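Undergrad: fold the stuff below for me.
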Amino acid sequence: MSKTEMKIGWIGVGRMGYQMVERLLKANHDVSIWNRTKAKAEPLAQHGGKIVDTLAELSGVDMLFAIVSEGKDLEEVYFGKNGIVTNAKGKLPKVFVDCSSISVEDSERIRARLKDHGVAFICAPVSGNGLVIKAGKLSAVVSGPEAEAKEAMPVIEVFAPRGVSYVGEGELARICKIAHNVMLGVVIENLIEITLLANKMGVPRHAFLAFMNNGVMGSMFTAYKTPALVNLDWAATFTPELLRKDLDLGLELGREWDVPMPVTAATREVIQQHIGKALSQPNSKEILAQDFAKMAETMAELSGMKLASENKNVGTGL
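TA: The predicted model follows:
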């Protein structure tokens, strides 16, 4: 089936989902879109997106994608009172592809329930954020039944052109994404620590991070977090509570499989400290809606520092 013949359904157009769908539409895919807040999806109509009112209206597509916050959200849009499986009109799509970051247990349970309806479930979590999507550098990891995974991969490559890795059956992609986000938390915490150390001793943050990004320890991640750490721009790419969730998922797997994860455990406590400090403030919801890199301010306070923007024009490296 060619891309012009395949009908794609999409659930969820948050910070990531909106731009992922936008890339599919710009590549001339036929995409029907549902979002809990319909108004957030409506601008996609100008690119050819078909905005639907109910999840049941997606039951006629060939392949259904979703990207939501948690496992319970995915179960709700699939099996809830207004869910697509519960209210399907006619045949369900034969392949459901989920790009969310959820637990292995949630994924296993959802897979079993979909199997009862003759639906193949493909895990396809992604690596990146809105800036990465715009730059065309998003990547994805895929697991599930091989034939259906390979059918889905050309579509996934449209919004994840940097690379799509098939890692095997079942929930293996979930494990990869949890491990990925554990590293995300550990790296941002250590990057903040060393940046504050250098800064307190007299090195401007923009200069220190330029050195890091140009060296062997630099990465796409350290580069695109540089403007935030230099200019204190905390526009959310990923919130501290979502990062805490993923660290907890990693620590649970470590306990289950007898893999010690002391660095992850320490990082989790630092993030909890930041969340706890935010919860003590009257504008806690606003603080916790900001980027997880904002914990640099919490760490600076513990270091006897008060951060101010350096107002430097630094690139993202994307």
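Undergrad: only C-alpha atoms for contact and neighbour calcs from this point on.
TA: Noted.
Undergrad: quick check, residue 228 in contact with residue 295.
TA: No - judged on CA atoms under 8 Å, residue 228 makes no contact with residue 295 at a distance of 11.1 Å.
Undergrad: for the comparison step, fold the sequence that follows:
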Amino acid sequence: MAKLAFLGLGVMGYPMAGHLQKAGHDVTVYNRTAAKAEAWAQEHGGARAATPREAASGADFVMACVGNDDDLRSVCLGEDGALAGMAAGAIFVDHTTVSARVTRELYDAFAEKGAGFVDAPISGGQAGAENGQLSIMCGGEQAHYDAAEPIMSVYAKLCRRIGDSGAGQTTKMCNQIAIAGLVQGLSEALHMAEKSGLDGRAVVEVISQGAAGSWQLQNRYETMLDDHWEHGFAVDWMRKDLNICLDAADEVGASLPVTALVDQFYKDVQSMGGGRWDTSSLFARLRKLG
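TA: Model prediction:
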């Protein structure tokens, strides 16, 4: 069993850290809102720290799941950052969805101290985190990945190294690009059924068994038809992710016309007050349009 730190106790990080403690690891958590760290410690029996540096001190692995590039830098760097508390040979595993640019920047910073850095963004949503069934796509040195993989396997159904530093984040971009197109396509299909006077559930029962079947269709069609959006992955976060995708596409010369269009559709959802709605709320936009 390893000595671990976990930084960031949002809807994903809170249960992930809990799985690690339950598996027998010695886990110390840090969260920007200290009350949440205290609640986690009371629930799971682990320790809490006042700063990322304190949490990371003496840890073999430091896991993080925060919000964006700036949040990640803030928990990694500076006098109270995790890097200041980590010893040579320790490994930082970042589960945040961030840009490949900040990943490579931090990889270099950690390497200067002799510490490892694995970018390991996750997919599977809150349910995947709670059930320990996440898909984890990783970038970084093979040796660092090999050392960290048994730790990540506690909350993963699939964990794979894709390539060097930044490869995990780029793979997560591909994931978000695919989801954006799928959700828009599903929304349009349900919209077509509804406008044609068909029973949406009956339509899904048939098409889900053929080539149109997908995780989004199976897990979101009922809440979409019921106009229920207070769950899942927020539109605000999806727009953050899609902007990362579009910026990276400019850097590498990739063409993402559908992604750019769906990003604007999500902007419309935000203007409807749906920034915290699930990403399947693209259907609500079509209903509003009539």
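Undergrad: what about residue 228 and residue 295 of structure 1, which has more around it?
TA: Neighbour tally, residue 228 of structure 1 and residue 295, criterion other CA atoms under 10 Å: the higher count belongs to residue 295, 24 against 19.
Undergrad: which ones are touching that one?
TA: By CA atoms under 8 Å, 6 or more residues apart in numbering, residue 295 of structure 1 lies in contact with 271, 274.
Undergrad: that one pairs with which position in structure 2?
TA: Matched by TM-score structural alignment, residue 295 of structure 1 corresponds to residue 282 in structure 2.
Undergrad: just say helix, strand or coil for its match.
TA: Classification of residue 282 of structure 2 by DSSP: H, G, I helix; E, B strand; the rest coil places it in helix.
Undergrad: distance of it from residue 244 of structure 2?
TA: Plainly put, residue 282 of structure 2 is 20 Å away from residue 244 of structure 2 if you go by CA to CA, to the nearest Å.
Undergrad: what of residue 71 of structure 2?
TA: According to CA to CA, residue 71 of structure 2 and residue 244 of structure 2 sit 15 Å apart.
Undergrad: what about the two, which has more around it?
TA: residue 244 (20 against 15).
Undergrad: quick one: map that one onto structure 1.
TA: Applying TM-score structural alignment, one finds that residue 244 of structure 2 aligns to residue 249 in structure 1.
Undergrad: packing partners of whatever helix or strand that match lives in?
TA: When elements are assigned from DSSP states H and E, residue 249 of structure 1 belongs to helix 240-256. On a contact count with 3 or more CA pairs under 8 Å, 6 or more residues apart in numbering; DSSP states H and E, helix 240-256 of structure 1 meets helix 172-200, helix 262-279.
Undergrad: how far apart are the first one and its match in structure 2?
TA: Spelled out, it's helix 172-200 of structure 1. With both structures laid over each other, helix 172-200 of structure 1 and its partner residues in structure 2 are 0.9 Å apart on average (mean CA distance after the TM-score superposition for structure 1).
Undergrad: matching residues in structure 2 for that helix?
TA: Matched against structure 2 by TM-score structural alignment, helix 172-200 of structure 1 falls on residues 167-195.
Undergrad: can you map out the helices along the stretch 51-200 of structure 2?
TA: For the stretch 51-200 of structure 2, the helices defined by DSSP state H, counting those that start in this stretch occupy 52-56, 69-76, 82-85, 100-112, 125-131, 142-152, 167-195, 200-207.
Undergrad: mind putting those into TSV with distance to residue 216 of structure 2?
TA: Supplementary listing: those in TSV, determined by distance: least, CA to CA, whole Å:
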stretch	distance to residue 216 of structure 2
helix 52-56	36
helix 69-76	27
helix 82-85	36
helix 100-112	26
helix 125-131	12
helix 142-152	25
helix 167-195	7
helix 200-207	11
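Undergrad: looking at those helices, which is closest to residue 91 of structure 2?
TA: The closest approach between residue 91 of structure 2 and any of these, judged by CA to CA, belongs to helix 142-152 at 6.9 Å.
Undergrad: buried residues, that closest one. List them.
TA: By neighbour count, and taking 16 or more other CA atoms under 10 Å as the criterion, the buried residues in helix 142-152 of structure 2 are 144-145, 148-149, 151-152.
Undergrad: just stretch 124-131 of structure 2 next, same as before
TA: Neighbour-count burial for stretch 124-131 of structure 2 flags 124, 126, 128-130 (criterion: 16+ other CA under 10 Å).
Undergrad: between those residues, which is nearest residue 233 of structure 2?
TA: Distances from the buried residues of stretch 124-131 of structure 2 to residue 233 of structure 2 were compared by CA to CA; the smallest belongs to residue 126, at 7.8 Å.
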